[in-house]
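Chemist: Below is the structure, and that's it, no one-letter string:
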């Protein structure tokens, strides 16, 4: 996973080689919470500030998500695959500064 700055100034989040469980209503969130590994991290993103990049495009493979210019990336520490319906994480990764 990485954020790419395009030549035109736009930013794109890339999810590479994604492999997660299939589930209902899973969204890609930029989260102010740190990634927490294992079952302890299943609920941490739900209580943190987040920006919703939209529904996940699939549970496997490479994906791109546009990040609007107004999003202040300095607020966010991780990317979380958040199931809105059940308030649980399907996976997370720490963002590098």
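Modeler: Yep, that arrived. What you are looking at is a predicted structure, and each value in this text was computed from that prediction instead of being measured.

Chemist: make it CA atoms for all contacts and neighbour counts henceforth
Modeler: Noted.

Chemist: count of neighbours near residue 5?
Modeler: Counted with other Cα atoms under 10 Å, residues neighbouring residue 5 total 12.

Chemist: The structure to be compared is supplied as follows:
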């Protein structure tokens, strides 16, 4: 009986730790697109979602013939497995993953593969893949 109680306690502690562990860095970043980059879209503000807080702006730039998504003056609630998407919807179903969120604060750059149509892929989304929760989104215009 004591072995079962001990085993249950270990499992509960392991589950609690894995659900609260932050996988995203909180070190501020200051990545810059540089003066040679050309803005493709306007800077649009993030909207928070699902009781999380996301602030800052998103903008797309053309740099060296490639598209780059810039998170500017960005700050987000931390969480496990945060990802950056461009999506056709605010709740991502049809999306392109740009990568793991590098940090919950600061200026960040993400390469955009291909040449997506921003009339179709109209949202930048911060999404927790592990729990399928949107932390915030911004319209790309």
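Modeler: Noted; the coordinates are in hand. Computed from a predicted model, the values in this text were never measured in an experiment.

Chemist: measure the residue nearest to the spatial centre of structure 1 to residue 62 of structure 1 for me?
Modeler: Geometric centre of structure 1, nearest residue: residue 79, 3.0 Å, by Cα atoms, centre = their mean. Distance of residue 79 of structure 1 to residue 62 of structure 1, computed by Cα to Cα, to the nearest Å: 15 Å.

Chemist: about what we covered before: tell me the counterpart of the residue nearest to the centre of structure 1 in structure 2.
Modeler: Under the alignment (TM-score structural alignment), residue 79 of structure 1 pairs with residue 124 of structure 2.

Chemist: Assumed that match was part of a strand.
Modeler: Yes - applying DSSP: H, G, I helix; E, B strand; the rest coil, one finds residue 124 of structure 2 inside a strand.

Chemist: May I ask you to confirm that it is in contact with residue 134?
Modeler: No - using Cα atoms under 8 Å, residue 124 of structure 2 is not in contact with residue 134; the gap is 10.8 Å.

Chemist: Excluding sequence neighbours, find me the nearest residue to the match of residue 79 of structure 1.
Modeler: residue 86 (4.5 Å; Cα to Cα, 6 or more residues apart in numbering).

Chemist: what residues are up against the one you found?
Modeler: 95-98, 121-125 (Cα atoms under 8 Å, 6 or more residues apart in numbering).
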